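A.B. asks: give me the fold of what follows.
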Amino acid sequence: MNASLDISHNKMLLWLMAMACGLCAGANYYCQPLIASIQHSFQIPQSQVALTVTFAQISYALGLLFIVPLGDIVNKAKFIPLLMFGAAIGLGLCALSTNLYMLWIGTIITGLFSVAAQVLIPLVTLAVRPEKTGAVVGFLMSGLLVGILLSTSLSGLLSNLIHWKAIYVLSAVLMLIIALLLKTRLPRVSIIQMTYLKIFQSMGRLLKQERRLVYRSLIGGCVFAAMSMLFSTIAMLLTQPPFNLADVWVGIVTLVGVFGALSTQWVGRLADQGNNTILTWVGCTILAISWGLLYIGGNSLGFYTIGYGLISLGLAMVHSCNQNIIFQLNPIARSRINSIYMTSYFIGGACGSALGVFAWHHGGWPMTCLTGLSLVFAAAIFILFDQFHRPQPKANAESI
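C.D. replies: Got it, this is the predicted structure:
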């Protein structure tokens, strides 16, 4: 990397990037606490409104798979603001929606283009010195995770104070402003010459040649599945006896996860020092302990809150280590590598959400906690595979 490209000391640019990551990631979660308000506004069945959440997840997954890999063959400095403009248009359509179908269209557009954050992170890894990669990526991941955690609380709060569309208006405006600020500030990095079809052929080769990418993707999918089980059951647990919390208080409980999200920069610094394996094990251990506390938390809000904070910390640690490792595998294929990893990550999240609902309806909170702990054990098995895997000789980078 050309030393003149190093942006690790450009605090203003890094803060803009972190805010962009948070806005893009959070944009897909605004609708979750707004289901009842949207239902009342459009006077339609709740089951139809709930599909908005599904469309947000599916469109984001499609963006991860089909848009993010383009980051390796296009000018990222121009591509990222363009994606953010697209996401702002989607948010604007949601804000202007007069019926559910218009809201769905806006949600799908937002989901597709909000993957800008997943192009931005690989760009940063090419614009900082290798020994700073973990710390800088960790800082951006803090912004991304805080954006996700604050999105539901903020959207619910604005819905109560103003209107359910207020969060979409605010987010669209902020997205446009930050996109414009980034447009002239993002560093230019080299790209490779490759057709769109060959991108996917090369991704298949990456899966065959980079076994650590496979293992780390499976680890990420398992731990995010465990966290997503909590997302899908938190309202069902805390709004019924013995807690009987109102929706706004459920959102406040989730804010404890912000402390875990803010740990990613610290984790990144330690990962830069070669501590990825031990940090991964520590994170996995924290995840296991958190499910024990969450089980006790079925009758104690204090234990539940501590467990929720710890599971957020454990997820942040494992995810940061995963990204620190995969971005070292093949520097010229980082967008494609991130596409593979994040697609696996969010597939895991979708499966975890479904497992959470299934476990809740078939065994209540004890079954939910047991299933969550099982996912952590599955992640531990893949960590062992990754730890004892002997890296194969690298292929010529140009062949990937």
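
A.B. asks: going by C-alpha atoms from here, please, whenever you check contacts or count neighbours.
C.D. replies: OK.

A.B. asks: C-terminal to the helix or strand hosting Leu103, what's the next element?
C.D. replies: For Leu103, the host element (DSSP states H and E) is helix 100-113. Note on helix 100-113: by DSSP H and E, the next helix or strand toward the C-terminus is helix 116-126.

A.B. asks: now do that next one: everything it contacts.
C.D. replies: Contact with helix 116-126 is made by 1, 17, 20-21, 24-25, 64, 68, 71, 76, 80-81, 83-84, 133, 136-137, 140, 144, 189, 327, 331, 334-335, 338-339, as judged by Cα atoms under 8 Å, 6 or more residues apart in numbering.

A.B. asks: what about the strands in this structure?
C.D. replies: Using DSSP state E, no strands are assigned anywhere in the chain.

A.B. asks: one more, please, to line up against the first structure:
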Amino acid sequence: METPVNLAPFHPDAPHVQSLQPASLSGWIILIFALTCGLSVANIYYAQPLLDVMAADFGIEPASIGLVVTLTHVGYVAGLLLIVPASDLIDRRKLIICQILLSAAALTIVATAQHVAILFVGMICVGLLAVVVQVIVAFTATLAAPRQQGHAIGLVTGGVVIGILAARFVSGVLADFGGWRTVYLVSAFLMLIMGLVLARVLPGGAPSTARTGSYWAIVKSIPALFLRERILRERGILAFLIFASFSTLWTAMVLPLSTTPFSLSHTSIGLFGIAGLAGALAASGAGHLADRGHANLVTGLSLLLLSFSWLLVGLLPASLLLFVVGVVLLDFAIQAVHVTNQSVIFTARPDARSRVVGGYMVFYSTGSAVGAISSTTAYAQFGWTGVSMLGAAFSLSALLFWSSSSVMRQRQHNI
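C.D. replies: Below is the predicted model of the structure:
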């Protein structure tokens, strides 16, 4: 059984205090971490601008093709629960390298699949192994100095966001050039190269705690952590809602843009990822503000902006320009909340970072899966208006939840 850890009451706007003594974290290692995270997380999102051609290739109905994205996130959730917690027990260096090399194999399976069942199994494996991102994020938090933790997490998470958004542009270009299978073959090659690089430069990754509990005890302790710590539950629910909103946009967007009146190519649709990237990178300072004690303020303003962004996104097809502005604002808001969430939860339980981030990302991935499958269904039934209303509902729910949680927390503080 896990040994209980006594913590002082945690406030989300308190400056970060960390009980563990970190090792040094060079800028070069941060860059490699960010690049690895970007390449790894991109594997989950390559399919989104390719859903139409994948549906045609395998004979899948457009209303059901969102299942490709959903199954990838199902695999991701499984990896968060079964793989990420292991890094609290074993050498993270070995775990990271192993996941990267196995990812290359899974991507090759997807690229060569000739039957839809093989495609689905391959996508589940891709998602399962992509959780290497969270092992790296937890490793970053362990190595970073206390007052730089949020900033370092923000930089590495910036690599994640670049991977998520640039994936759409890269996959669009490669698909127009050599078909959708080329996307996954190229990614498999890049992951293989990245695995070899990491084997040479990655520092030792000893477990973040001195605890010697069994693997299954560590895995089973994740629900207990979130039941015990209110701040973990709150940030997890916010992650579910904001990434359901995020996935609603990016999964369904290819459907109206690839048909009349736009009839855009996959390369052109991928450029919207570059537009979103500008907004997401602008939010990289959110972790720095959290370090300074402004986590709750950043969260509230970002959720308000997220809800507003859907008003502009919903103007498609009347105004493509305002749609792009909405995409930029949406990605800015979601990245700001996500970085702040991670900074807050790592501070709440510095002794269990891998388990905390694993549990948190279950909310993230579940929200992404729900957004993916519900957005294509909404589009099939109600068109882009239905998609916009769905995304706005997720965003407003997040804003209302944050507001009510903040009020309750303030009342308890005043008692």
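
A.B. asks: re the thing from before, now, the contacts of helix 116-126 of structure 1 that are in helices?
C.D. replies: Within the contacts of helix 116-126 of structure 1, residues falling in helices by DSSP state H are 17, 20-21, 24-25, 64, 76, 80-81, 83-84, 133, 136-137, 140, 144, 334-335, 338-339.

A.B. asks: what residues sit buried inside the helix holding Leu103 of structure 1?
C.D. replies: By neighbour count on 16 or more other Cα atoms under 10 Å, the buried set for helix 100-113 of structure 1 is 100, 102-113.

A.B. asks: try stretch 274-293 of structure 2
C.D. replies: Residues 274-291, 293 are the ones in stretch 274-293 of structure 2 that count as buried (16+ other Cα under 10 Å).

A.B. asks: what's the answer for stretch 293-311 of structure 2, then?
C.D. replies: For stretch 293-311 of structure 2, burial by neighbour count (16+ other Cα under 10 Å) applies to 293-296, 298-300, 302-311.

A.B. asks: alignment lookup: Leu329 of structure 2 to structure 1.
C.D. replies: Alignment note (TM-score structural alignment): Leu329 of structure 2 maps to Leu310 of structure 1.

A.B. asks: the contacts of helix 116-126 of structure 1, buried ones only, as a ChimeraX selection?
C.D. replies: Per 16+ other Cα under 10 Å, the buried members of the contacts of helix 116-126 of structure 1 correspond to this ChimeraX selection:
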select :17,20,21,24,25,64,68,71,76,80,81,83,84,133,136,137,140,144,189,327,334,335,338,339
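
A.B. asks: so what does Ala275 of structure 2 match up with in structure 1?
C.D. replies: That one, Ala275 of structure 2, aligns with Val256 by TM-score structural alignment.

A.B. asks: so what's that match closest to, chain neighbours aside?
C.D. replies: In this structure, Val256 of structure 1 finds its nearest non-sequential neighbour in Gly309, 5.3 Å apart by Cα to Cα, 6 or more residues apart in numbering.

A.B. asks: next one: Ala87 of structure 1
C.D. replies: Thr110 (4.4 Å).

A.B. asks: show me what that neighbour aligns to in structure 2.
C.D. replies: Using TM-score structural alignment, Thr110 of structure 1 pairs with Val126 in structure 2.

A.B. asks: from what I see, the residue nearest to Val256 of structure 1 and Val253 are in contact.
C.D. replies: No: assessed by Cα atoms under 8 Å, Gly309 of structure 1 is found out of contact with Val253, at 9.3 Å.

A.B. asks: so how many other residues sit close to Pro242 of structure 1?
C.D. replies: 12 (other Cα atoms under 10 Å).

A.B. asks: quick one: residues contacting the residue nearest to Ala87 of structure 1.
C.D. replies: So Thr110 of structure 1 contacts 27-28, 56, 86-91 (Cα under 8 Å, 6+ apart).

A.B. asks: equivalent analysis for Gly391 of structure 2, please.
C.D. replies: Counted by Cα under 8 Å, 6+ apart, Gly391 of structure 2 has contacts 244-246, 248-249, 310.

A.B. asks: of those, closest to Leu192 of structure 2?
C.D. replies: Phe246 (29.2 Å; Cα to Cα).

A.B. asks: gap between the closest one and Phe332 of structure 2?
C.D. replies: 11 Å (Cα to Cα, to the nearest Å).

A.B. asks: now swap in Ala318 of structure 2 and tell me
C.D. replies: 23 Å.

A.B. asks: quick one: which of the two has more around it?
C.D. replies: Under the criterion of other Cα under 10 Å, the comparison of Ala318 of structure 2 against Phe332 puts Phe332 first, with 24 against 9.

A.B. asks: can you name the residues that contact that one?
C.D. replies: Counting by Cα under 8 Å, 6+ apart, Phe332 of structure 2 has contacts 276, 278-283, 302.

A.B. asks: at 7 Å instead, please
C.D. replies: Phe332 of structure 2 makes contacts with 279-280, 282-283, as judged by Cα atoms under 7 Å, 6 or more residues apart in numbering.

A.B. asks: farthest pair in these?
C.D. replies: Gly279 and Ala283 (6.8 Å).

A.B. asks: now Thr267 of structure 2. Nearest residue, chain neighbours left out?
C.D. replies: Closest to Thr267 of structure 2 by Cα to Cα, 6+ apart is Gly172, at 4.2 Å.

A.B. asks: returning to what we had before: mind listing which of the buried residues of stretch 274-293 of structure 2 are in helices?
C.D. replies: Using DSSP H, those in helices are 274-282, 286-291.

A.B. asks: count the neighbours of Leu149 of structure 1 for me.
C.D. replies: Using other Cα under 10 Å: Leu149 of structure 1 sits among 23 other residues.

A.B. asks: the corresponding residue of structure 2 for it - nearest residue in space that isn't next to it in sequence?
C.D. replies: Under the alignment (TM-score structural alignment), Leu149 of structure 1 maps onto Leu165 of structure 2. Distance criterion Cα to Cα, 6+ apart; nearest residue to Leu165 of structure 2, sequence neighbours excluded, is Gly273 at 4.5 Å.

A.B. asks: residues contacting that neighbour?
C.D. replies: Neighbours of Gly273 of structure 2 in contact, by Cα under 7 Å, 6+ apart: 165-166, 168-169.

A.B. asks: let's see it at 10 Å
C.D. replies: Applying Cα atoms under 10 Å, 6 or more residues apart in numbering, we find Gly273 of structure 2 in contact with 49, 162-170, 250, 324, 327-328, 331.

A.B. asks: go on, Leu303 of structure 2?
C.D. replies: Leu303 of structure 2 neighbours (Cα under 10 Å, 6+ apart): 238, 242, 309, 330, 333-334, 336-337, 395-400, 402-403.
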